[in-house]
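S.K.: mind folding the following:
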Amino acid sequence: MTLSSWTTSSVEEVASTGPGIRFFQLYVYKDRNVVVQLVRRAERAGFKAIVLTVDTPRLGRREADIKNRFTLPPYLTLKNFEGLDLGKMDRINDPGLASYAASQNDQSLSWKDVKWLQTITSLPILVKGVITAEDARLAIQAGAAGIIVSNHGARQLDYVPATIMALEEVVKAAQGRVPVFLDGGVRRGTDVFKALALGASGIFIGRPVVFSLAAEGEAGVRKVLQMLRDEFELTMALSGCRSLKEITRNHIVTDWDPPRAAGALARL
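M.R.: Have a look, this model is predicted:
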């Protein structure tokens, strides 16, 4: 589970819920002392990695938030920032988190910040928001321990490619030096299968968990995770794969592939 910096539950609250592997999603702020404090708290709470968000030096134009006049309800706050010298929480107003992010995010974010983070934590640093081979190579050169192919739920910049379309390019650029993960657009077990076949080391899901939580609470989340697992196992069985290692690129046909015999599982 990857916990956002902008969550309404603190790292300590989430850590107290029981065992599990947890990563901390970090944004880099103008006040680097705030970054240090957040990283230290994540370390003390037992989080296993820092997920550095690199595609949000500025918040995208999120028209749904503007249309819906999104604001946090008065009974919710960004818990990870309580007690920190980061300005008043009431700066979070229409349109949502935009004014807060614009006032606090460091727009000069660069690859040097990956190296700087390595000086303040021994946790592995995963770079989230990479969708090109060039950025994958730069991330690895900067010392990233892993890459998450992500377009921020398609909420940052219109017309960026779907992550499944960008995945193979990034995997090839990484050349096995670091694990490459994917998030975005995963709705079925077949989506997980396709991502693994294209070289992903693992898959993150977001909206299915949020939607199921809203609909049926914890039971809903358990149900959606089981659905994805069942669909994935069925896909493996019907594709003749007895283990994850047997899921290969040959199971996928893409529009950029040269023509070949039919029989692959899916066309992207």
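S.K.: contacts, neighbours, all on C-alpha from now
M.R.: OK.
S.K.: beyond the longest helix that the chain contains, next helix or strand please.
M.R.: Determined from DSSP state H, the single longest helix within the chain is helix 207-238. Using DSSP states H and E, the helix or strand that follows helix 207-238 in sequence is strand 252-253.
S.K.: near residue 237, how many other residues are there?
M.R.: Neighbourhood size, residue 237 [other C-alpha atoms under 10 Å]: 12.
S.K.: what does residue 216 give?
M.R.: So residue 216, with other C-alpha under 10 Å, has 12 neighbours.
S.K.: again with residue 168
M.R.: Per other C-alpha under 10 Å, the neighbour tally for residue 168 reads 22.
S.K.: quick one: it from residue 138, how far?
M.R.: 17 Å (C-alpha to C-alpha, to the nearest Å).
S.K.: one more, so I can put them side by side:
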Amino acid sequence: MTTDRTHAKRRRALTVTIGIALGIGALITAFPFLWMLTTAFKPQRESVTFPPTILPEAPTLQWFQILFTEMDFGRYLVNTILVVLIGFIGLMFMAMAGYAFAKFDFRGRRWMFFLVLATMMIPIQVTMIPTYLILNGMKLTNTLVGIALPTLVSGFAIFLFRQFMTTIPTEMLEAARLDGAGEFRTFWQIVLPMSKPILAVQIVLTFISGWNSFLWPLIIASDQKLYTLSVGLALLNQQLAVNPSLQMAAASVMVIPILIVFIVFQRYVIQGFALSGLK
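M.R.: You can find the predicted model right below:
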């Protein structure tokens, strides 16, 4: 009994120690984010004082107002949201492709899936010039559609959908077909509802990809009115010499929506990756 109590005390001590270590690590990791948020509400004189203060002594929303009234960040925000929404259209195409690779047997399926996987091995920088020339020939340069179109479909997303949809029982699909359901109805009413976890994963990944898009919008858009938030943030840092509060306010506008989306979908994201067989 004494030995069991000793082991139990050691386990509790180890658990407490691990908890404290993880808590300290979490605080260290989150500190830059907290500093960004608090600095966004500081007056300029307070953000450049030394020694610095963590919490603002006189909080203000001045910098957020300047971003959307004087710095054209409202337009950048609308452009970014439109790029993300266009990217969401591709989710259905990628889900259909993943479903076809998972549940249909057709000639050339393996080779076609191999080509999809091969696109994941090609750096995006290699395809930028050909993509630009194609869009230029289609008169889509300097347009929001041209910014969003290259990211409409992703080989990695098709792979994720395929991996998840192989776990859907084929018997359920055959039963639906025997009941008279067409392929589109089977996909829409059976496959998609069962694929909520992987859809959540793709919603998060698509949102992050579109929201953080920087290099391609900078290349394809020559009109500043078509810039996204990330390009506008880089432009802001070049225009201002010293104004940490305004820069942190712009960074907060960039980061907070991503955190909100991830917090909302995190349960489905973890479940989706687990059921897709990814480690």
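S.K.: what does the TM-score come to for these two?
M.R.: Comparison of the two superposed chains (TM-score structural alignment, normalised by the length of the first structure) gives a TM-score of 0.20, and 90 aligned residues with a C-alpha RMSD of 5.8 Å.
S.K.: returning to what we had before: report all helices and strands that the longest helix of the first structure contacts.
M.R.: If you count contacts as 3 or more C-alpha pairs under 8 Å, 6 or more residues apart in numbering; DSSP states H and E, helix 207-238 of the first structure packs onto helix 189-197.
S.K.: and the helix it packs on with helix 207-238, angle?
M.R.: 70 degrees (axes from the mean of the first three to the mean of the last three C-alpha atoms, to 10 degrees).
S.K.: buried residues, the next helix or strand along the chain from helix 189-197 of the first structure. List them.
M.R.: Next along the chain after helix 189-197 of the first structure, taking DSSP H and E as the criterion, comes strand 202-204. Going by neighbour count (16 or more other C-alpha atoms under 10 Å), the buried part of strand 202-204 of the first structure is 203, 204.
S.K.: ok, stretch 203-215 of the first structure next?
M.R.: Within stretch 203-215 of the first structure, judged by 16+ other C-alpha under 10 Å, the buried ones are 203, 204, 205, 208, 209, 212, 213.
S.K.: how about stretch 198-210 of the second structure?
M.R.: Across stretch 198-210 of the second structure, burial judged by 16+ other C-alpha under 10 Å covers 198, 199, 200, 201, 202, 203, 204, 205, 206, 207, 208, 210.
S.K.: and the residues you listed, which is closest to residue 92 of the second structure?
M.R.: Lowest distance from residue 92 of the second structure to these (C-alpha to C-alpha) belongs to residue 199, with 9.5 Å.
S.K.: roughly how far apart are the closest one and residue 185 of the second structure?
M.R.: On the measure of C-alpha to C-alpha, residue 199 of the second structure and residue 185 of the second structure end up 18 Å apart.
S.K.: next one: residue 259 of the second structure
M.R.: Residue 259 of the second structure sits 34 Å away from residue 185 of the second structure, going by C-alpha to C-alpha.
S.K.: then residue 200 of the second structure?
M.R.: Relative to residue 185 of the second structure, and taking C-alpha to C-alpha, residue 200 of the second structure is found at 21 Å.
S.K.: check residue 135 of the second structure too.
M.R.: 34 Å.
S.K.: the two - which one has more neighbours?
M.R.: Neighbours were counted for residue 135 of the second structure and for residue 185 using other C-alpha under 10 Å; residue 135 has more, 20 against 13.
S.K.: please tell me I have it right and the more buried one contacts residue 145.
M.R.: No: the pair residue 135 of the second structure / residue 145 is not scored as a contact, 9.7 Å apart, by C-alpha atoms under 8 Å.
S.K.: any idea which element the residue nearest the centre of the second structure lies in?
M.R.: Among the residues of the second structure, the one closest to the centroid is residue 208, at 2.0 Å (C-alpha atoms, centre = their mean). In this structure, residue 208 of the second structure is located in helix 196-211 according to DSSP H and E.
S.K.: before we move on, what about residue 118 of the second structure?
M.R.: Using DSSP H and E, residue 118 of the second structure maps to helix 109-119.
S.K.: the helix or strand following that helix - contacts with which helices or strands?
M.R.: Toward the C-terminus, helix 109-119 of the second structure is succeeded by helix 124-137 as the next helix or strand (DSSP H and E). Using 3+ C-alpha pairs under 8 Å, 6+ apart as the contact criterion, no helix or strand is in contact with helix 124-137 of the second structure.
S.K.: could you pull out the strands for the first structure?
M.R.: 2-4, 23-26, 49-53, 125-130, 146-149, 180-183, 202-204, 252-253, 266-267 (DSSP state E).
S.K.: return the most buried member of the ones you listed.
M.R.: Among the strands of the first structure, the stretch with the highest mean neighbour count (mean count of other C-alpha atoms under 10 Å) is strand 146-149, at a mean of 27.
S.K.: what comes into contact with it?
M.R.: 124-131, 136, 139-140, 163, 166-167, 170, 178-183 (C-alpha atoms under 8 Å, 6 or more residues apart in numbering).
S.K.: which neighbours do residue 135 and residue 145 of the second structure share?
M.R.: Contacts common to residue 135 of the second structure and residue 145, judged by C-alpha under 8 Å, 6+ apart, are absent.
S.K.: secondary structure element holding residue 232 of the second structure?
M.R.: helix 229-239.
S.K.: with residue 21 of the second structure instead?
M.R.: Taking DSSP H and E as the criterion, residue 21 of the second structure maps to helix 2-40.
S.K.: quick check: next helix or strand after that helix?
M.R.: Following helix 2-40 of the second structure in sequence, per DSSP H and E, is helix 44-47.
S.K.: who are the packing partners of the following helix or strand past that following helix?
M.R.: Next helix or strand after helix 44-47 of the second structure toward the C-terminus (DSSP H and E): helix 62-69. Here helix 62-69 of the second structure touches helix 73-103, helix 244-275, going by 3+ C-alpha pairs under 8 Å, 6+ apart.
S.K.: circling back: out of the buried residues of stretch 203-215 of the first structure, which is nearest to residue 118 of the first structure?
M.R.: residue 204 (23.9 Å).
S.K.: my guess is that closest one contacts residue 192. True?
M.R.: No: Residue 204 of the first structure lies out of contact with residue 192 (C-alpha under 8 Å); the separation is 9.3 Å.
S.K.: how far off centre is stretch 13-29 of the second structure?
M.R.: How far stretch 13-29 of the second structure lies from its chain's middle: 28 Å, per C-alpha atoms, centre = their mean, to the nearest Å.
S.K.: next one: stretch 10-19 of the second structure
M.R.: That offset, for stretch 10-19 of the second structure, works out to 35 Å (C-alpha atoms, centre = their mean).
S.K.: quick revisit: can I get the buried residues of stretch 198-210 of the second structure in a markdown table with distance to residue 2 of the second structure?
M.R.: Output for those, formatted as a markdown table (distance: C-alpha to C-alpha, whole Å):
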| residue | distance to residue 2 of the second structure |
| --- | --- |
| 198 | 49 |
| 199 | 52 |
| 200 | 50 |
| 201 | 49 |
| 202 | 53 |
| 203 | 54 |
| 204 | 51 |
| 205 | 52 |
| 206 | 56 |
| 207 | 56 |
| 208 | 54 |
| 210 | 60 |
